[in-house]
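[1] Need coordinates for the below:
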Amino acid sequence: MNLLYVNDRRGEYPDSVYAATRTHLDPFPTLQGPIRADVAVIGGGYTGLSAALHLARAGLDVALVEAHRVGFGASGRNGGQIGSGQRQEIDWLERHLGTDQAAHLWSLAQEAKALVRSLAKEAGVPIRDGVVHACRNQAEIDHANSMAAHLRQAYGYESIELLDRDGLAAMLGSDAYRGGDVDWGAGHVHPLNLALGMARLAGEAGVRLYENTYVSRVTHATRAGEKTIVHCDAGQITCDHLVLAGNGYLGQIEPKVAARVMPINNYIVATEPLGDRFPDVLPRNTAVADTKFVVNYWRLDDERRLIFGGGETVTYRFPRDIAAVVRPHLAAIYPQLADIPLTHAWGGTLAITMNRMPCFARPAPNCLSASGFSGHGVALATLSGQLMAKAIAGQASGFDAMAAVPTPAFPGGALLRGPLLVAGMAWYGLRDRLGF
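    As a prediction, the model looks like this:
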């Protein structure tokens, strides 16, 4: 099953509210025939666009290929949240990696947010401040309070405001949760416009971008002096360096990565604009994510549409009625919106790892890969592209710090990812429904 095409039409954005409200960017051509480049990049999402942009600004000749349109995948259809830190919290990092490495990873994550804000400003894409973390029980609240205190004391991060039950209810316009916090150093953005803005900047920097260009395989260089060849459906790229940035859509192009990175689907709906109705819903225009394993996450866009993600399925094919999958989750938090018309409903494929930390790897000589951002990719995927660009230029400390985090293979490798997806999503979906 090729996830690039099983749920989507070639060369077309999904029927999302992001595609309906995106800024205009002329299509890029399809690669025809053989070309030569210093660096080839596979994948036109945040990771690939960031890598290509930073490489071009460093003076390298870069060619980027995307099977559909730039920003087509998770980068153009996600919840738009620019979260702080790594996917695992700081206590996990300290416990598993030690305080020094944890501090380095925290610093890189801070750089990631700053990089997104800088690129968004350069591209003219607004970012709104604040992401609320909504807790379901007292144990989660106690942990959130402890993490906020630790980040303040040990890392000097003072942007987290704690919220009791009433404070959280006022912030959300819902009493579905027990308490939590709001991180004013985090933010949210129109994700597709961010990707399109990065693509425009990359093109202006001299990157050759090719859309509707499917990569069937790669012939890696195996010794010094050899070139890498990227085989596409209507052409090929001969290059000195290769960046793999396909994330959940990378498929079997690189089996070493596929064994450690599992694609999963998630689903989002958008309501009609709320206008002056329901002023209690997100009155301070923050984004929100809760503590479920299959996370509920939501935000308002600039027209006050509620964009809400949630719900799990145990197959790689999108359900026929995505709205019916997501609406119950929305209504459980906002019963006042139970019957609100939904104008858009779409699915997307992201990628997770066993430990939910991104997989940074060197699959072959002169080849770098970053993927498996596990729902925390707006900032970290953008940073990963910059880190790979720096590594190619000989400054690999950031990339190596991320690559030093172990990312174990899934049991059975890529072969058993499908059965594991079915079993895992069924189990964790049941746990969420039971309140664990």
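
[2] from here on, contacts and neighbour counts on C-alpha atoms
    Fine.

[3] Remind me which helix or strand the nearest residue to residue 35 once chain neighbours are set aside belongs to.
    In space, and not counting its chain neighbours, residue 35 is closest to residue 237: 5.0 Å by C-alpha to C-alpha, 6 or more residues apart in numbering. Counting by DSSP states H and E, the element that carries residue 237 is strand 235-244.

[4] Alongside the first, I'd like the structure of this one:
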Amino acid sequence: MANTPYPESYYAASANAVPPRPALQDDVETDVCVIGAGYTGLSSALFLLENGFRVTMLEAAKVGFGASGRNGGQIVNSYSRDIDVIERSVGPKQAQLLGQMAFEGGRIIRERVAKYNIQCDLKDGGVFAAITAKQMGHLESQKRLWERFGHTQLELMDQRRIREVVACDQYIGGMLDMSGGHIHPLNLVLGEAAAVESLGGTIYEQSPAVRIERGANPVVHTPQGKVRAKFIIVAGNAYLGNLVPELAAKSMPCGTQVITTEPLGEALAKSLLPQDYCVEDCNYLLDYYRLTGDKRLVFGGGVVYGARDPANIEAIIRPKMLKAFPQLKDVKIDYAWTGNFLLTLSRLPQVGRLGDNIYYSQGCSGHGVTYTHLAGKVLAEALRGQAERFDAFADLPHYPFPGGQLLRTPFAALGAWYYGLRDKLGF
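    Predicted coordinates:
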């Protein structure tokens, strides 16, 4: 069988050393079979193993091959749609539960890093940067909203204050969230995989799930083996393909692009981001950036609907970087890559159960680093019979994309064009 390596990226080039993991080549039996060894799958596996379950994980390529090992590396709280939008959609009781969970993912990441001694360049502090007065007004109301749910590590910044933390003159203000932060995302995922194995969990790489035999005792088939389990957790997200047709209709893989500069040196790096916080702007089609442990700038942005790989990523992202930091005009780009995330029409995650024993979580809509860690805990709780928090997510309304899979990409691209125009015009 073909061996799928990591795509070329700064993260793959600077990953911590890990042991090779075998492909599944026989029949195994377990309590829970987890499909996908990214953040959602690994978080689920860790919580289950800590509670005495036997866990077997199947990964089509390598641990963290998908969005978990390629994202911008930012720990951003809440969901892609904030709690006020959720409240209007589902009412105060369900929104209260979801609001209480909105800041839990970041805490879980920090607990995992400390408990399992994961080396992933964890840094505290994330900035939301406002370009227009309307965006600043939104941040002011967001601060009030988050504080309503007990989240207090927030500071509004005026133009003078934001200049102290980011050397970019586009911003009129912003909000600093000290419970936000950033990590080397692939090293986080590799550390979590090692933690799974330290607790007796098994991970098979190069072992795609090709078919699920549903029923009272479900079986997951791979090209060369199968896993019999009491429960299945489907955590393939944007890389699930059509394995579960019910899930494919309500979501769409989208690509985002990231570049990484050559090492900038201590002085230049410190002049750009003196406190080493990560930054994202408040545009609908947002730009995001941060420094790495070896003082490179990771800069991402742009969305390609339908997950095609653009021909020249640097040509798309470098101009955005130079708009923020014209002082980097002579700096070389060492790495450029793309990765897929899964978009839902509501931009809220889809969580649920198929039959009695197949659980899933998908569709973080670009807000996955913290949410996936929370999702793992919520899925593990449901398997243990504590379903209140699971039900709060499972009851969120979801709709198929208009026109089905054929038309979902042009519809979404049209929406993005409209919002991109709004960003440009400052609406």
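
[5] still on that earlier bit, can you report how many residues neighbour the residue nearest to residue 35 of the first structure?
    As a burial measure, residue 237 of the first structure scores 26 neighbours (other C-alpha atoms under 10 Å).

[6] Check residue 389 of the second structure too.
    18.

[7] What does it correspond to in the first structure?
    Mapped onto the first structure by TM-score structural alignment, residue 389 of the second structure lines up with residue 398.

[8] Show me what the strand holding residue 237 of the first structure is packed against.
    Other helices and strands packing on strand 235-244 of the first structure, by 3 or more C-alpha pairs under 8 Å, 6 or more residues apart in numbering; DSSP states H and E, are strand 33-42, helix 46-57, strand 228-232, strand 367-371.

[9] and residue 268 of the first structure, that's in a helix?
    No: according to DSSP: H, G, I helix; E, B strand; the rest coil, residue 268 of the first structure belongs to no helix; its state is strand.

[10] What does it correspond to in the second structure?
    When the second structure is aligned by TM-score structural alignment, residue 268 of the first structure is paired with residue 258.

[11] swap in residue 364 of the first structure?
    The alignment partner of residue 364 of the first structure in the second structure, by TM-score structural alignment, is residue 355.

[12] Would you mind measuring from its match to residue 228 of the second structure?
    16 Å (C-alpha to C-alpha, to the nearest Å).

[13] Counting neighbours around each, name which of the two comes out higher.
    residue 228 (20 against 10).

[14] mind checking how far that one is from residue 27 of the second structure?
    Residue 228 of the second structure is 8 Å from residue 27 of the second structure, where distance means C-alpha to C-alpha.

[15] How about residue 265 of the second structure?
    Noted for residue 265 of the second structure: a distance of 52 Å to residue 27 of the second structure, by C-alpha to C-alpha.

[16] do the same with residue 351 of the second structure
    For residue 351 of the second structure, the distance to residue 27 of the second structure equals 29 Å [C-alpha to C-alpha].

[17] Next: residue 206 of the second structure.
    Using C-alpha to C-alpha, residue 206 of the second structure is found at 16 Å from residue 27 of the second structure.

[18] Those two: which has the busier surroundings?
    Taking other C-alpha under 10 Å, residue 206 of the second structure and residue 27 do not tie; residue 206 has more neighbours (22 against 14).

[19] Can you name the residues that contact that one?
    For residue 206 of the second structure, the contact set (C-alpha atoms under 8 Å, 6 or more residues apart in numbering) comprises 2-4, 22-24, 59-62.

[20] close enough to count as contact, residue 288 of the second structure and residue 299?
    Yes: here residue 288 of the second structure lies in contact with residue 299, judged by C-alpha atoms under 8 Å, at a distance of 5.9 Å.

[21] what sits in contact with each of those two?
    Residues touching both residue 288 of the second structure and residue 299 (C-alpha under 8 Å, 6+ apart) are residue 72.

[22] Report the secondary structure state of residue 64 of the first structure.
    Under three-state DSSP, the three-state class of residue 64 of the first structure is strand.

[23] Residue 112 of the second structure too?
    For residue 112 of the second structure, the assignment made with three-state DSSP gives helix.

[24] Identify the spatial nearest neighbour of the aligned partner of it in the first structure, chain neighbours not counted.
    In the first structure, residue 112 of the second structure lines up with residue 119, judged by TM-score structural alignment. Leaving aside its chain neighbours, residue 119 of the first structure sits nearest to residue 198 (7.0 Å; criterion: C-alpha to C-alpha, 6+ apart).

[25] Quick check: that neighbour is in a strand.
    No: Residue 198 of the first structure is assigned helix when assessed by three-state DSSP, not a strand.

[26] returning to what we had before: which is the next helix or strand following the strand holding residue 237 of the first structure?
    That would be, after strand 235-244 of the first structure and using DSSP H and E, helix 255-258.

[27] returning to what we had before: highest neighbour count among the contacts of residue 206 of the second structure?
    Each of the contacts of residue 206 of the second structure was scored for neighbours by other C-alpha under 10 Å, and residue 59 scores highest at 26 neighbours.
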